[in-house]
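# Just a sequence and a predicted model for now, questions to come.
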Amino acid sequence: MNTQQRLFSRYISELRPGTLQWIGLRPAHKTDMRLTDHVNALKGLGLEGDHRCSKTPGSARQVTLISTEYIQQIAHFSGIPNIKPATLRRNLVVSGINLNAMRYQQFTIGDALFEATALCHPCARIERALGRGAVAAMLGHGGLCCKILISGTIKIGDAVIPVMPHNL
């Protein structure tokens, strides 16, 4: 466990569970997202039906997630009200949990176990979708990249539950 993992894991037990609010799949690169109310999370691959699932098995970026709270911050900083989750091209939208505190930590959604691996930074294409200044508005609010450690079905309304590390 690295220093940051150790630091963040000290507080994992203090996080309240969140809720999965939205699921979006990207069938192919640069195509419209397909919304669904449930999906299979596949260990080491990604979400069934998402193009990342077949790209690089074992990648630390199998799934991307963002919070409704971050979307509200992006809307505030960009001056664009009512940003739709599909515009931001993240797979999962959660609410009620501090994503920054989830970095390097494991959590469950439904039957699946995830591990947050890194911040999910915005790409320049977001400026085409939201306009000039969108990247600046998203900095620090782009969400997290995750990998799937245990396969399972996830569905809208499932709790997002932090998992205490065993080696504390």
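Yep, it's here.

# When you work out contacts or count neighbours from here on, use the C-alpha atoms and nothing else.
Fine.

# Mind listing what's buried along stretch 55-74?
59-74 (16 or more other Cα atoms under 10 Å).

# Narrow the residues you listed to those in strands?
Val63, Thr64, Leu65, Ile66, Ser67 (DSSP state E).

# mind listing what the residue most central in space within the chain touches?
Per Cα atoms, centre = their mean, the C-alpha nearest to the average position across the chain is that of Leu65, at 1.2 Å. By Cα atoms under 8 Å, 6 or more residues apart in numbering, the residues touching Leu65 are Arg90, Asn91, Leu92, Val93, Val94, Gly143, Leu144, Cys145, Cys146.

# Second structure for comparison follows:
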Amino acid sequence: MSELREMIERVAQPGRLVWIGLRPGRRGAIRMVDAVEIGADGLAGDHGRAGKRAVTPFQDEHLAAVGSFLGRAPLDPALLRRNLVVAGINLSAFRGRCLRIGTVELCVTGVCAPCSRMEEALGPGGYAALRGHGGWCAEVRHPGRIALGDPVQAA
């Protein structure tokens, strides 16, 4: 394996799962939970999409950055309508790769770009503030159960 490849695959430390949110309906309120089953189609009780967008992880450290771009404190993750918030590990490093959270294995398929609804949720400039910080889309490779505090690491 090349030195560059080794560096790309190496992470400094495992992360941890710090927030789980379920979206029971398309524009319904987010329900925070401590644990959830994840099947092939995504989180149990969530209206999400099957396949490459089954799960939408978000980087905890970006909540402060996006809040700063808006002149505010770190954002409440429920405003962003993503499923999972992960801290302590760079999710960008997993694009095209798989990660494990609890007993679940997810493959990060690509960027979860912000939608126009972010202007409604965050106010003027919300869409622009999230560009490059909108989170990720992932498909479920191995279903299972996740809970707050679970480690997040390379699969």
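Received the coordinates, thanks. Everything numeric in this text was worked out from a predicted model, so none of it was measured.

# what's the TM between chain one and chain two?
With the length set by TM-score structural alignment, normalised by the length of the second structure, the two chains reach a TM-score of 0.92; 152 aligned residues with a Cα RMSD of 1.5 Å.

# re the thing from before, reformat the ones in strands among the buried residues of stretch 55-74 of the first structure as JSON lines; add distance to Gly49 of the first structure.
Below are these laid out as JSON lines (distance: Cα to Cα, whole Å):
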{"residue": "Val63", "distance to Gly49 of the first structure": "12"}
{"residue": "Thr64", "distance to Gly49 of the first structure": "14"}
{"residue": "Leu65", "distance to Gly49 of the first structure": "16"}
{"residue": "Ile66", "distance to Gly49 of the first structure": "19"}
{"residue": "Ser67", "distance to Gly49 of the first structure": "22"}
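
# what lines up against Gln13 of the second structure once you look at the first structure?
Aligned counterpart of Gln13 of the second structure in the first structure: Arg16 (TM-score structural alignment).

# And the closest residue to its match other than its chain neighbours, how close does it get to Met33 of the first structure?
Spatially, and ignoring its direct neighbours in sequence, Arg16 of the first structure is nearest to Ile97 (6.4 Å; Cα to Cα, 6 or more residues apart in numbering). Per Cα to Cα, to the nearest Å, Ile97 of the first structure is found 24 Å from Met33 of the first structure.

# Pro17 of the first structure now?
Counting by Cα to Cα - Pro17 of the first structure and Met33 of the first structure are separated by 27 Å.

# which one of the contacts of Leu65 of the first structure has the most neighbours?
Counting neighbours by other Cα atoms under 10 Å, Gly143 comes out on top of these with 27 neighbours.

# so where in the second structure does the helix or strand Arg128 of the first structure falls within end up aligned?
Per DSSP states H and E: Arg128 of the first structure is located in helix 126-130. Under TM-score structural alignment, helix 126-130 of the first structure corresponds to residues 118-122 of the second structure.
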